[in-house]
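Undergrad: just the structure for this:
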Amino acid sequence: MKYYINITIFLIIILYSIKVNTVEEDKTIHILMNRPGIEDSLYLESYNKLMNDYVSRQKNDYPTLSKYKLEFSYCILNSNDKLPLLEMYQLQKSPFSLDIEYARYLKCIVNELNNSKFDMIIMNDQLLYSDISYIQNYIIESTYDFLNIEQFLIDFNNFKVDEKKIQHHASQFFHSDYIENIGLIAPRAMLNDDLSFNYTEMSIGLSDSETLIDHFVEYVGSKYGIPTEKDSTYFDKFFKSNSNDLYDSFRRHVLSETGGNINKILDTSVENAYQSFINREKNIFKGKASYYPIINHETNGNIMVTPLSKDISVLTGKYITINKASTKMMDDLILIALELTSKEMQLFRAREFGSLPTFDIANINSKNSQSLQVSNQSINKDNNENGNHSSNNINNNNNIYSMISSEIFDIYKALKPIDIKKFFYKDKFSANYMEIRFVLPEALKVCLRENNNDMIISVFSNLLEIKESTFYSDNPVLLLSIFIVILAVALLLFTAVKIYTLRKHPILIPISPRLTNLIIIGISLNILFPCFNVIIKNYFHCRMYLVLKFLISNLIFLPILAMTFRTFYIFNNSSVVNGKKLNDKRLLIFIGIVLIGLFLTAFIISLDDKFYLRTTGTLLKDRIFWCYYDNSNHYNIFTSIYYVLIVTFLVFFGAFALYIVGSLCSVYILVGSKLTYIRKHPNENENTFSNKNNLNISDFIPSNIKELKNKDFLSKRETKKSKSDNHEKSSSTEDEYDHITNDPNNYFFNKTLENLSRNVNDNSISPS
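TA: Got it, this is the predicted structure:
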């Protein structure tokens, strides 16, 4: 008994421990964030401590957040992870190279979004909105197993949010094309205002792919201006005849501003570039505005911040998103997201981490900005001093913006921002930024390292332009397939013409020439239909493509159905068949009405479904796309049910027709051919078989036992006689022997032949 009590106590302790641990886990908000370009080994630990200490001091400002502990983490990239996208590109021998680090990063993010480890994810808009495009990249979606990033995130629009808690954000965060489409986020901070930090040659971490792309985009923007939606010719410089000028000048620009070996420049990380600047190996460091507090602290304020050329810079927003897979209460997570993006929290982060708030800085009076200064000791303030920045001081603009460096503030006000996601948007067929992010860094590195522009020109030619005609004309297999299709269709149409010309021939009339031609036209269009992909340019074309494909299929099924119905009707109403109701004209009218009804039904049902355009993207040299729709949509359900009913009908009446045809064939084989012959040769029938001693099939069969006995007796007698005759005729040849006549088993047959011969002879000698 004591043994059982001990076990029970032990189990209770274990269960209690599990419960306690679960409660503790539930009280921790796990947040995934990007690793900064510049950090030390204690950065993440310090970041978590500062955030949690601030929330604990300001409990009144964060009623929901204060109930939880914040834990920020990085996405840990695994160099041993298999990358299906990379394997696909290698298998298909794609002419383009992928940024492997980005491929690993995206896989890591998608893996974390698929589980409940992280409740929130801080994303920059270069990832959050990177997959939005008119044409979906099927290769990326299939290898990463997601349609778009938003499918993993909670939509804030589904929750009631107090407008007062978001009114401090600048309107640009709620009125952009991306954010209006999906309300998934709470603006957190501005991230990527590139600046130059000077003491009086430039240090820049171009091994980082994002930095390299930003640097290229800012150079193009300063040289040619920022593209507008209406200026489609702007993008010709990336891949048309004069594009070499752009890339050659960019290479010269990189060499002139860095003053070093190009390979060394492209191998320099952001951290190494920062250390070169701090150690005074380089006089200029190009980095993000968020690096300012660190650099200011390390240099004791002995730096000068300057804007980039023509005040043009890539600007990136950071957003807090909520993972759908989180097990926390969604209402709490929504409130926490709002508190983490509140005005007070953004001011704290601006002071401690150098983040640019999402406030409408551009509308602040310039006089106020002149007086805004931040002390060099702001980073080292005591926690108690930090607590003094309460919400009581928030409403004064001077207090708000005094937490931002006046130099950065003035630069930011004059900034001409570049939205990099839209910078390469030529038209709706252009690649989305996620696809650009995969291939552009490697193409830029080849351009700079090898002084060879072929790859980057090919990359932009693919990313910005559809070249379906080139794709088809350069593919010998497709050309051969098209030739075979055209030849097959020509033969079918030739057959249809011959049937029409001979439509009144008695041999063709039974197969209904008009209905047969309709079937042939349906088959021809069905063979040709895949070629119509080249005319699809939008979602409406895609919708019509599938509806018309359904309609063309019915050009085959409905005539067959009509012919089957006519056969069934005739055999079931053979005595009262009305030819007018079953002629081809009436059946064609009926088929036309049914086709119109099916077309309207399919089109109306398809309006409630989503249709897509998909592309292989940069997997192949040229960008092509095709129509796609979800197999679970209403249109597919309708067509599936329809085809099941058609097949059921055809199987049922096909089985009936098969039975009828089988029966007719049996009768025809038994007697039909003879009757046909007799009908065609009436005179031969009368002259040959007309006699008074008509034969009967019973003559070939013994009628009783006596005859059987006589047959046995006579057979024996005939056998003996046959042997005797054979002996007397031994000198005869083997060819003269008649096996049928001398076979005793053929006695009755031989007797009947004798009678028949006698009757024929009598008729032949009788007077005419």
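Undergrad: all contacts plus neighbour counts: C-alpha atoms, from now on.
TA: Fine.
Undergrad: the helices in the stretch 151-300 of the chain, which residues?
TA: With helices called from DSSP state H, counting those that start in this stretch, the stretch 151-300 of the chain shows them at 177-181, 209-224, 236-239, 243-258, 262-266, 270-278, 292-298.
Undergrad: equivalent analysis for the stretch 1-150 of the chain, please.
TA: Secondary structure of the stretch 1-150 of the chain by DSSP H, counting those that start in this stretch: the helices cover 2-26, 43-57, 84-91, 100-113, 125-128, 138-144.
Undergrad: any chance of these in CSV, plus distance to V577 and mean neighbour count?
TA: Output for the helices of the stretch 1-150 of the chain, formatted as CSV (distance: least, Cα to Cα, whole Å; neighbours: other Cα atoms under 10 Å):
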stretch, distance to V577, mean neighbour count
helix 2-26, 80, 11
helix 43-57, 90, 16
helix 84-91, 64, 15
helix 100-113, 68, 18
helix 125-128, 70, 19
helix 138-144, 57, 17
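Undergrad: ok, back up a step: reformat the helices of the stretch 151-300 of the chain as JSON lines; add mean neighbour count.
TA: Formatted as JSON lines, those follow (neighbours: other Cα atoms under 10 Å):
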{"stretch": "helix 177-181", "mean neighbour count": "12"}
{"stretch": "helix 209-224", "mean neighbour count": "19"}
{"stretch": "helix 236-239", "mean neighbour count": "19"}
{"stretch": "helix 243-258", "mean neighbour count": "16"}
{"stretch": "helix 262-266", "mean neighbour count": "16"}
{"stretch": "helix 270-278", "mean neighbour count": "20"}
{"stretch": "helix 292-298", "mean neighbour count": "18"}
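Undergrad: and the ones you listed as JSON lines, adding distance to N742?
TA: Formatted as JSON lines, those follow (distance: least, Cα to Cα, whole Å):
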{"stretch": "helix 177-181", "distance to N742": "102"}
{"stretch": "helix 209-224", "distance to N742": "106"}
{"stretch": "helix 236-239", "distance to N742": "100"}
{"stretch": "helix 243-258", "distance to N742": "105"}
{"stretch": "helix 262-266", "distance to N742": "110"}
{"stretch": "helix 270-278", "distance to N742": "115"}
{"stretch": "helix 292-298", "distance to N742": "125"}
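Undergrad: to check against the first, give me the structure of this:
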Amino acid sequence: MFCFIKFIYIFLILVNFTKYIKNEVINILMQKPDMDWLQFTNEDFSLINNYFKTLSANDKELQNIEIKFTYFNFAPNEKLRYRQQSLLYLITINEMLKTSNSTYDMMIMDDRLLFSDTSFTESYVLEKDWNLRKVHHNYLKISDYINLNDTSLAHHNPNILNEGILRNDLYGLPYELDFDVLYYFNSTINLNSIPNLNELSWDELMVFKNSIGSSNFPINAGLYDDDELINLFIEYVSEKYNLTEEKKKKSETDFYEIFYNKNSKELYESFRNFIHDFTGFDSFNTKISSAFDKFCNEKNSFFKGKASYYTKIALKNKDISTFLLPKLFTVINEKYLVINKYSKVKKEILVKIALQLTSKKMQLFKYDKFYTIPTFDMKKISLDKDILSFCEKDKWLCSSLGKINAIHIKQFFGGKFSAPFLLVRINIPVYIENYVRTNNITDTALIFKNIKELYMTTPNGIDKNSIILLIFMGIFTLLSLYIMLLVYEYRKNPYLKVISPRFSNLIILGFIMCINSLLFNVQIHSVTKCKVQLIYEVIYNDFIILPMLVITFRIFFIYRNKSRISFGKKLNNNRLSIFIAVVVLITIIFCLITINKTEFRIITLGDLRYVRFPICYYKNETFNLVIASYYLIIVACIIILVCYSGKAAKLFRLNKFIVIFGVIVIIDLVMSKLLFRLTKILFSLSSSSALPSSLPSSPSSSYNSQ
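TA: Down below sits the predicted model:
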């Protein structure tokens, strides 16, 4: 018996010990690279996992952690362009993270996807068509678990780290970076004959193409990849106009007007000629892998690719070398590690793992094994032995990181009123390609303008129609004020006296406020203005509808009651004015309570191809129902009082009063409600075609786990 109990005891100990030593798998989802042969193999992932275990050997919480990487797969029958793959990747992540049984604990995202749905003016199109709004709310706020000034983040380049931060909250840890370079064959292209190579422009490099032995189309570029097309265009423009970070900061957004000002024609024509001479129009149908194969076969041209390709390219052919783009302007491509907020793994452990995977030692290890480029702050080379050692090992890469004119693509298109970068990424390549093929500048320039300009908000967003509308509003306002003066001047007229000049002028004032409410759609700079607009609309509606109620109410009781004089004294202007003031005050208080409990935001209707029209938006069905019921009750009371006023209604022509009242209500309804609805429908119809039509209706149907 004693032996049996001892056996059970030992068995339980072994079971508990087995549970303790059982590895916990952390699943990380990542997007496939540009070319299949650049993918990490299972052996590569094993090396990363083993080194992670080495780094975590002294941390009891991380000792039994297993890292598993998975590439995001697309349905094999779908031939999606790269921008469509990226959009589908973001949509899938958004849908996947909302489920309680999400498979993945972390995701690796490039900078073009991270926060790409976010902007001060939110896109109605992205929210309506793809349910993409504040996707980052599904990510863990890493800054809740670690200080932004922590030493574990000190090795990162501050600019790269900042792009993982949104509104002072850290969501993405810098994982690796990349930048564009040109590859060539040493044996067939002689660059030694070109003095100051990196100081040449794209156009100047073209002059040397014959002397260096290059072909008719000296650059093989995979412009079928839309990101490559955006990169090449922005790199060309930045070099042509010398758009350094210092210059862009000094001129603020003025530099951006080169895409749609009177001199933009010269820019677009120059780029079109560049494509014709350097890459050829066929490059728009060429994938990066095909461009590389052509480069390897011809050996007398350049290949535009990423710096991180170098090691694997060198393994294929040691005769291949690389150099930086003209005048050192290159787009920086960054990757970030984000954590699933809904992961079942303890959040503190996930943060530790993420910090370990993005640590200085891990980045150096990945550089040694796979030539992934670290996100180091190269200004600390003299202060950090590890960075110094890295630079001594790879002087070219270290030197390049220190001297390139880095272009952060989201910052390039960024601004307070800019469209979400996801829309930029979807639309810009299409219109650049269309221009190069058709020479249609107008549409392309308009796209670039609408990225940063808002209709009737930014200075360039106010057109002739807007000015005409403002002029008519001014004319009607002046006419209404003139009528108010006439009413006041003839206030002792018997007919006016009965309906009260004071209340008549209050109605006219409300109508003036209604006309000028459109001014709230001009210069929408803050959500506070949206909140003020809500209160303003309720006030002018009260100014129109409440005086009509009290006027009708007084006429009804004076002429339907035998004691007309008694009621006339009780229903004097002062008492009725107090009644109106109290009701208006109550509605204002109700609005303030609603504002405090409701999210207000600025959304844009329309798309980049036509115009982006900003409106204030909130969603509170209870408030809308209460306000609508409140106005309907007042309208019903006015109609009932008029119907029961008998001869008084005919004497004071209250039937016409109702007609005028109805017209005012309809005008207000059209301006505040129907106009919004119709505009939203119109813009949504035009906007939906701007997004890739070949994407599946159900994002999850295209997702396969590997």
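Undergrad: overlay them and tell me the TM-score.
TA: The TM-score (TM-score structural alignment, normalised by the length of structure 2) is 0.71; 589 aligned residues with a Cα RMSD of 4.5 Å.
Undergrad: sorry, back to before: quick one: closest of the helices of the stretch 1-150 of structure 1 to L620 of structure 1.
TA: With Cα to Cα, the closest approach to L620 of structure 1 among the helices of the stretch 1-150 of structure 1 belongs to helix 84-91: 8.7 Å.
Undergrad: what sits up against that closest one?
TA: Contact with helix 84-91 of structure 1 is made by L98, I100, A103, I139, I140, T143, Y144, L619, as judged by Cα atoms under 8 Å, 6 or more residues apart in numbering.
Undergrad: state the distance from the third one to I408 of structure 1.
TA: From A103 of structure 1 across to I408 of structure 1, the span is 34 Å (Cα to Cα, to the nearest Å).
Undergrad: out of the helices of the stretch 1-150 of structure 1, flag the one nearest I294 of structure 1.
TA: Short answer: helix 43-57, nearest of the helices of the stretch 1-150 of structure 1 by Cα to Cα, at 11.3 Å.
Undergrad: picking up where we left off before, of all the helices of the stretch 151-300 of structure 1, which lies closest to F529 of structure 1?
TA: helix 236-239 (33.1 Å).
Undergrad: if you count contacts, what does that closest one end up packed against?
TA: Applying 3 or more Cα pairs under 8 Å, 6 or more residues apart in numbering; DSSP states H and E, we find helix 236-239 of structure 1 packed against helix 243-258, helix 454-464.
Undergrad: turn these into TSV, including distance to D608 of structure 1.
TA: Below are those laid out as TSV (distance: least, Cα to Cα, whole Å):
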stretch	distance to D608 of structure 1
helix 243-258	44
helix 454-464	31
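Undergrad: which of these sits closest to K751 of structure 1?
TA: Nearest to K751 of structure 1, of all those, is helix 454-464, at 95.0 Å by Cα to Cα.
Undergrad: touching that closest one from outside, list them.
TA: 96, 235, 238-240, 243, 424-427, 429-431, 436, 439-440, 443-444, 446-447, 617-618, 621-623.
Undergrad: that one vs structure 2, average distance?
TA: Superposed on structure 2, helix 454-464 of structure 1 shows a mean distance to its aligned partners of 2.3 Å (mean Cα distance after the TM-score superposition for structure 1).
Undergrad: and stretch 31-50 of structure 1, how far apart are its ends?
TA: Stretch 31-50 of structure 1: ends 15 Å apart by Cα to Cα.
Undergrad: I meant to write stretch 177-190 of structure 1 there.
TA: Per Cα to Cα, the first residue of stretch 177-190 of structure 1 is 18 Å away from its last.
Undergrad: which residues does it contact?
TA: If you take Cα under 8 Å, 6+ apart as the criterion, stretch 177-190 of structure 1 is touched by 129, 150, 153-157, 169, 173-174, 315-322, 337-338, 340-341, 346, 355-358.
Undergrad: among these, which are in strands?
TA: Judged by DSSP state E, those include G317, K318, Y319, I320, T321, I322 as members of strands.
Undergrad: quick one, the longest strand along structure 2 and helix 226-240 angle?
TA: For structure 2, the strand with the greatest residue count under DSSP E is strand 172-185. Calculated by axes from the mean of the first three to the mean of the last three Cα atoms, to 10 degrees, strand 172-185 of structure 2 forms an angle of 80 degrees with helix 226-240.
Undergrad: packing partners of the longest helix along structure 2?
TA: For structure 2, the longest helix by residue count, based on DSSP state H, is helix 527-560. Secondary-structure packing of helix 527-560 of structure 2 (3+ Cα pairs under 8 Å, 6+ apart): helix 494-499, helix 501-515, helix 564-570, helix 573-597, strand 600-607, strand 611-618, helix 621-643, helix 647-651.
Undergrad: going by neighbour count, list what's buried in it.
TA: Residues of helix 527-560 of structure 2 classed as buried: 527, 529-531, 533-537, 539-559 (neighbour count, 16 or more other Cα atoms under 10 Å).
Undergrad: nice, that's everything, thank you.
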